[in-house]
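got a structure for you, letters missing:
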């Protein structure tokens, strides 16, 4: 028995809850540290990098799913850990004005908990989705669940932004508490009894973890796709920790306005993903490789315009540029996700969770490294130039990474239609 469309949508609700909690820690809280508390961008960059670094455990979580672990338990338990980490991170931010050491200690513990929660819940959820979805539904299932996650991120950022103004520590804690509790409740209701209704006919794989991971890495398609994920996600996440501070320092956005800006960006991501989902998967217009390349090139072009807004006066509206950036980000991301879901079941059988974990770990490393690199570059540039050009220089570098990702996609991804099999090495 495979997942029905209704069950796929329910799994998408869990993805939506994950995104709703994570967006607060990676956008709103880091903006408060940099702007309201005048801390160096390196600090939130290091904290977010910590939670991504802990997600190196994703292959292990995926392997646990492959070898017969109770996925529902890890999905719910991971969400609880994520929610507790998100609440602790918000509390840690409010303590920076009282005790730096106490606030930093709590923040480190909280972001570590966030990494554990995302790794356990997110990887187990993707393993369930990849294993229990019928092959002909995998690309569409990936699109549905990621659209729901982006919708949750955009909706949370937009709604939270409205309630955060005028900013106060009490208001921040109240908003985060509501969101984290709602995420746990939604997860429990959405995931309930889905796994028990899906019958797996294959015996669990008992290969030792390291041996299984080596087998997966030896597959050319898996290895090449992993390298592409790492490069493209470095470009994707480099602006994550600096966009809201950019809006605050250069355009004088309030905390609520900059949080709403983050919601607008993710709204653009949603539209980009929806466009590719309808065009490539539904109407079968264009190959996945073409959508990936177009998304990377478009993202690079918008980042060049963002660079121009930081260097000099331009007629470009910041919000519109951010929405456009999100749109092109969504285009390349959902096409890559479609390839990922299709490839997860290729190669040696019963390794869907391990492959998803490997790609999740590559994304986590890239996200942490990219976000931290962007923050460090901004801090370094601000030491000898005004805020606008300093941020603009980082946006220009990120545009170059997207160009490199487009070139790599053209080299390693074969022309493949939306629902067909995916090959990542020409000729294979």
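Okay, I see it. Given the structure is predicted, the values throughout are model-derived calculations rather than measurements.

okay, CA-based contacts and neighbour counts for the rest of this
Will do.

a strand runs through residue 246, doesn't it?
No: Residue 246 sits outside any strand when classified using DSSP: H, G, I helix; E, B strand; the rest coil, being helix.

Just to check, it is in contact with residue 391?
Yes: shown here, residue 246 and residue 391 form a contact pair, counting by Cα atoms under 8 Å, at 6.7 Å.

These two: which is more packed in?
Ranked by neighbour count (other Cα atoms under 10 Å), residue 246 and residue 391 place residue 391 first, with 30 against 24.

put this beside the first:
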């Protein structure tokens, strides 16, 4: 009976994340490909757009603290997860027409795009902090590795499914088929989040809420600027917080510099069609699923630390990216799929190890604050990755300074180096030392915030 309850809980937590997987996949394998390669938009504008919502990730710290402090009907996570998912999904219905405007280099369309993606970023910051906090609060440390593996497998599967649906509905770009594809988003997101999250969280009483917030200041509102001061104070005082933040930032950059330009790479270097480049998402997604399956089996047999899992995964990602760099520089199309599979295997291992560590790097009563802090590092890493990759494309390739093969090869090589550096930082992180230092640091930071 206990095993059945665990399975149902894990499945429902996974359903909660299906919508996010679908939305992010559409942005990073379809919207980027269509606007850059098919419609001729400036790459730096498109990738900055895709990365914009990540730069708003400081809202994750605010939303995390906000949901800690302000339950709705005794629920600190569920209402925020539902509202943020549905709100973000509705934005996708406007993106196909925005893509056409970007291709025409329209200033109005560009401003509209930045406004919509900014709103998307605020909503997804709320979604990320509240859903991660919910996962951390309804699972035990013993359960967490398996739960995280299953959730991320589901997210990746949703991305693979969206790529498959895209290949069927839109093998080649047309405005009508793109609009139909994107109109599916609110339906898919709403159904999956409601099935996943309703009834999962146990309401807390006002007394329980006060006990959880015993270290939190009661004076004033915890606005974004106040929350940001708390976060920066924690990073300044605690080397473990600072080191883990930097690790997450660099590792995410190391994974996602390729994300917004991978499909244009296939189009510009090898002349592949949309249905062919959509298969890239399926290739690395399959590798990630295999990596999660393998580590799930091994973890059930051997006591493998989360740090070791993240380390091996990060080195696998670096190896796959190095192979992609070689494929670009030598124009060897046959290397792409093996490289993506190896990169995917590494991503699968890394996601399980790193996210489980993120959930361990929290303290009771302030889970939302710390998950928001780590989410902010993820968001900034993604944002910088998108802007840098698009800027590199525009400066090197669109300007004619470098060939597409050389430009893409350089970006993939830089990614591999960033991941290696991140893994070096990870080796100095200790969850036990973090737990010992952070309670006093948090009390001091919150006290300073109240005094100001």
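Structure's in. What do you need? Being a predicted model, the structure only gives us computed values, none of them experimental.

quick one: which helix or strand includes the residue mapped onto residue 176 of structure 2 from structure 1?
When structure 1 is aligned by TM-score structural alignment, residue 176 of structure 2 is paired with residue 170. Assigned by DSSP states H and E, residue 170 of structure 1 belongs to helix 169-191.

burial of whatever residue of structure 1 lines up with residue 352 of structure 2, as a residue count?
By TM-score structural alignment, residue 352 of structure 2 lines up with residue 334 in structure 1. Counted with other Cα under 10 Å, residues neighbouring residue 334 of structure 1 total 29.

what does residue 185 of structure 1 give?
Neighbours of residue 185 of structure 1 using other Cα under 10 Å come to 15.

cool, and residue 33 of structure 1?
Residues near residue 33 of structure 1, counting by other Cα under 10 Å: 19.

Now do it against residue 193 of structure 1, distance only.
Residue 33 of structure 1 sits at a distance of 41 Å from residue 193 of structure 1 (criterion: Cα to Cα, to the nearest Å).

Am I right that residue 202 of structure 2 is in a strand?
No: under three-state DSSP, residue 202 of structure 2 falls outside any strand and is assigned coil.

Stretch 307-320 of structure 2 against structure 1, how far on average?
Per the superposition on structure 1, stretch 307-320 of structure 2 and its aligned residues are separated by 2.0 Å on average (mean Cα distance after the TM-score superposition for structure 1).

what's the answer for stretch 109-120 of structure 2, then?
Counting by mean Cα distance after the TM-score superposition for structure 1, stretch 109-120 of structure 2 comes out at 1.9 Å.

which residues sit against that stretch?
49, 50, 52, 53, 56, 87, 88, 91, 95, 98, 101, 102 (Cα atoms under 8 Å, 6 or more residues apart in numbering).

Can you lay out these as CSV showing distance to residue 400 of structure 2?
Shown next, in CSV, are the contacts of stretch 109-120 of structure 2 (distance: Cα to Cα, whole Å):
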residue, distance to residue 400 of structure 2
49, 23
50, 24
52, 26
53, 29
56, 32
87, 40
88, 37
91, 35
95, 29
98, 27
101, 24
102, 21
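
Among these, name the ones in helices.
49, 50, 52, 53, 87, 88, 91, 95, 98, 101, 102 (DSSP state H).

In structure 2, what residue corresponds to residue 36 of structure 1?
Per TM-score structural alignment, residue 36 of structure 1 is aligned with residue 38.

Actually, residue 132 of structure 1.
Match for residue 132 of structure 1 (TM-score structural alignment): residue 138.

mind checking how far the closest residue in space to that match that isn't next to it in sequence is from residue 68 of structure 2?
Excluding its sequence neighbours, the residue lying closest to residue 138 of structure 2 (Cα to Cα, 6 or more residues apart in numbering) is residue 201, at 7.3 Å. Separation of residue 201 of structure 2 from residue 68 of structure 2 (Cα to Cα) stands at 14 Å.

Looking at those two, which one has more neighbours?
residue 68 (23 against 16).

Select the longest helix from structure 2.
Scanning structure 2 for the helix with the most residues, using DSSP H, yields helix 107-138.
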